[in-house]
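Colleague: sequence and predicted model, in that order:
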Amino acid sequence: MSIPITPTSGSAPRDVQHYMRAGLLQLTSLPPLSLYVHLPWCLRKCPYCDFNSHESRGELPEARYLDALVADLEAALPLIWGRTVQTIFIGGGTPSLFSPESIDRLLGDIRARLRLEAGCEVTLEANPGTFEKERFRAYRGAGVTRLSVGVQSFNDRHLKALGRVHDRAQALAAVEEAAQAFETFNLDIMYALPGQTPAEQEEDMRQALAFAPPHLSIYHLTIEPNTYFAKHPPALPEDDQAWAMLDRITEMTGAAGMARYEVSAYARGGHQCQHNRNYWQFGDYLGIGAGAHSKLSFAHRVVRQVRLRDPQLYMTGALAGRAIAQDEDVRRADLPFEFMLNALRLREGFALQDFTERTGLAVTAIAKGLQEAEAKGLVTRDMGRVRPTERGFDFLSDLQALFLSD
């Protein structure tokens, strides 16, 4: 069931009773809830990026955008009333373009309207190209508890090929400052870059690990539709070489005391990203900001929402109480795939009870897919839990596809 979209003005939020009406599901409890806040501007659009990001031209409208975020949040409050927010993630774009004062105001506005879990993890994405001395400490003072630094590479040639606005020296300075300001921080590193050799990739990892990061997010450069690279594809390493790079990454992180707990994530004990874990465990999240996505559960349905993508239209729409561009129930037939798309990314897999509680479906809904996955050596399972095997991790897309609806 999709709500018609009015692209220029957005859709007003539905009355909460609309979501509470009878439906095809029966959820016995609601999953943990997170908050995602999207700050959509960046200095320059990277050629590989397919996120909802927009190049900043002139001074950012920080105050007006924060006003819009608060209006968006207040309009959504009836849908999550009484629920505790476990984690907050401020993503982009480049959120570190916003001043520490603005982030302080944002988090204060959130605390005034939501009940936060004690010790709530608050992550902010930051890029070295927006780095200046003491800026990261100021974010920490504003209430950010976890910084995610978009390094991607420490090699100037590769950074230029990726269209990044920072160079090696800026990356090193930013990571050093992050390590001094935060007990928990993440570095984003990409591999299989244009013209990258195994030796160069290994040097990137050696440099990253020299900072003893508590968490690493490792991404294979992929060519996404509607990006500059899709129109002008660069020469990338062959698949076999990319696989060898990933094997070496896993070997080096393991030797450094980091465990691969998710397909793209490596962490030291106690430093897993709780916000992302909630995504992967099919938890709920409210997304506010331009183009932000939400997944919210109710007694008889699971709903997905999307906010207006264009920042100017979003601000106008949110301030008028009409920030939502799409609002639809997840089809009952699609729930098994949606759950597996997330849960099978985790090394620990998932508990069968969690599947039942978070989809409202019986385990029989995934029995055929599990049987086939086990026969192919992609998962192992017992009476209570399903885990991807090493082969399942390597062929994750094939494993997830087994749960697509007919």
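Modeller: Received it, and whenever you're ready, just let me know what you need.
Colleague: use CA for all of it now, contacts and neighbours both
Modeller: Noted.
Colleague: isn't residue 45 right up against residue 56?
Modeller: No - at 9.5 Å, residue 45 does not count as touching residue 56 under the criterion of CA atoms under 8 Å.
Colleague: okay, these two: which has more neighbours?
Modeller: Between residue 45 and residue 56, residue 45 has the larger neighbour count (other CA atoms under 10 Å), namely 21 against 17.
Colleague: separation between the spatially most central residue of the chain and residue 164?
Modeller: Residue closest to the mean C-alpha point of the chain, counted by CA atoms, centre = their mean, is residue 276 at 6.0 Å. For residue 276, the distance to residue 164 equals 24 Å [CA to CA, to the nearest Å].
Colleague: what does residue 327 give?
Modeller: From residue 327 to residue 164 the distance is 34 Å (CA to CA).
Colleague: longest strand of this protein?
Modeller: Longest among the strand segments of the chain by residue count, using DSSP state E, is strand 115-126.
Colleague: what are the contacting residues of it?
Modeller: 82-92, 94-96, 143-150, 274-275 (CA atoms under 8 Å, 6 or more residues apart in numbering).
Colleague: second structure for comparison follows:
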Amino acid sequence: MLVSPPLSLYIHIPWCVQKCPYCDFNSHALKADIDEQAYIRHLLADLDNDIARFNIDRPLYSIFIGGGTPSLFSSEAIEQLLIEVFKRFKPDTDPNFKVEVTLEANPGTVEADKFKGFYQAGVNRISIGVQSFASDKLIKLGRIHDSEQAIRAAEIAQDCGISSFNLDLMHGLEQQSVAGALDDLKQAIALKPKHLSWYQLTIEPNTSFYSKPPTLPEDDVLWDIQEQGFKLLEQAGYKQYEISAYSKGDEFQCRHNLNYWQNGDYLGIGCGAHGKITVPSENNIYRTVKVKHPKGYMDDTRVHLDHIHSVPESERPFEYMMNRLRLFKPFSMSDYEAATGLPGDTVIEALQTAKNKKLVDQNNGYWQVTQHGHRYLNDLLSLFI
């Protein structure tokens, strides 16, 4: 039987100074000043519609303001938005519980200088899209900041009062050597973030890189980068809790992303935002997608919802495993049953096959991905299709 999981809120702000060639997110290069008030009005109307649509009457677990480049918004606008959002949800039953509020930011000087204002507005976690500390790599990635601005942004985040900040860092960049990738990682570690997202550049469809692919390192170089990088992170006290996520202690893990990976619920508002809501009374899981382009989303004659569909029971095992198997934390059959509304025997045979292939382990009723399973995650996931 389905159980209502924790509820998060994703808020999408779609504008960027320019579109990066590797980015397949719904982002749009700025062509004029942003009408913050108009967009906030539409975000709140979108949220109100979702709350009514699903009869939401539970507290928020986390908020993530992503994009795009949300740090292009003023701190005053972010504060106004957060005040209105919190008015719409009941407080947690634990008076000491504090909702994690993350805002994505670019490390350009203008955005970095806003960090203190974002903190005062209610943001308690900032995720900085550094990607690299090598200026030549940043140019090829289409980033508008340089290495000095990236370092300065991290220093400001360290000092502005927020509880935690994350550095987003890529490896496997065009013609990147093992030494170059590790230099990037060493610089990130030296800035002492409580959380690091360290992941390999992949070429996605509908991007400039897909049309004109860069020359990426060979597989053996990529493997060396990962192997040596893992050791560096471990020596620096970072614990890997997901394929590309590392934290200095459990309390600094990204609560919002954990909710995704543990198949929690989330409302998605803003241009092209995706949402997922469990309705136990109907034994149903719904997914929503909002209107993608800002012009359409902010058209007062249109609704914000582009489409909604229920997740068929046949797709739930794969959806659960696609998220859950990214984590290093084990799961039980009762976890699976609560998240999918299906009996455990719908995946037992596939799990046993995965165990025989040393892709997962079983211990005291819990299942966990092995290091071998994480390396061959696509092969593991194919067992649940």
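Modeller: All right, it came through fine. This structure is a prediction, so every number in the text was calculated from the model and none was measured.
Colleague: list only buried entries from the contacts of strand 115-126 of structure 1.
Modeller: 83-92, 94-96, 143-150, 274-275 (16 or more other CA atoms under 10 Å).
Colleague: narrow the residues you listed to those in strands?
Modeller: Filtering those for strands - DSSP E - leaves 84-92, 146-150.
Colleague: aligned against structure 1, show me the partner of residue 327 of structure 2.
Modeller: Using TM-score structural alignment, the partner of residue 327 of structure 2 in structure 1 is residue 346.
Colleague: stretch 237-248 of structure 2 corresponds to what range in structure 1?
Modeller: The aligned range for stretch 237-248 of structure 2 is 257-268, by TM-score structural alignment.
Colleague: quick one: distance of the matching stretch to the chain centre.
Modeller: A distance of 16 Å separates the centroid of the chain from that of stretch 257-268 of structure 1, by CA atoms, centre = their mean, to the nearest Å.
Colleague: just stretch 242-253 of structure 1 next, same as before
Modeller: 23 Å.
Colleague: buried residues, it. List them.
Modeller: Applying 16+ other CA under 10 Å to stretch 242-253 of structure 1 flags 242, 245-246, 248-250, 252-253 as buried.
Colleague: for it, give me the average deviation versus structure 2.
Modeller: In the superposition with structure 2, the average deviation recorded for stretch 242-253 of structure 1 is 1.0 Å (mean CA distance after the TM-score superposition for structure 1).
Colleague: which residues does that stretch contact?
Modeller: Against stretch 242-253 of structure 1 from outside (CA under 8 Å, 6+ apart): 191-192, 198, 201-202, 205, 209, 220, 259-260, 266.
Colleague: one more pass at 7 Å, please.
Modeller: By CA atoms under 7 Å, 6 or more residues apart in numbering, the list of residues contacting stretch 242-253 of structure 1 from outside reads 192, 198.
Colleague: again, but for stretch 373-385 of structure 2
Modeller: 317-318, 321-322, 350, 354, 359-360.
Colleague: mind doing that once more with 6 Å?
Modeller: 318, 350, 359 (CA atoms under 6 Å, 6 or more residues apart in numbering).
Colleague: next, count neighbours for residue 254 of structure 1.
Modeller: Residue 254 of structure 1, neighbours per other CA under 10 Å, totals 15.
Colleague: do you know how far it is from residue 209 of structure 1?
Modeller: 11 Å.
Colleague: mind listing the strands for the stretch 151-300 of structure 2?
Modeller: Assigned by DSSP state E, counting those that start in this stretch, the strands in the stretch 151-300 of structure 2 fall at 164-171, 195-200, 239-242, 245-247, 265-270, 274-279, 284-290.
Colleague: so which elements touch the fourth one?
Modeller: In this case it means strand 245-247 of structure 2. strand 195-200, strand 239-242 (3 or more CA pairs under 6 Å, 6 or more residues apart in numbering; DSSP states H and E).
Colleague: in structure 1, what residues pair with the first one?
Modeller: The one in question is strand 195-200 of structure 2. Using TM-score structural alignment, strand 195-200 of structure 2 lines up with residues 215-220 of structure 1.
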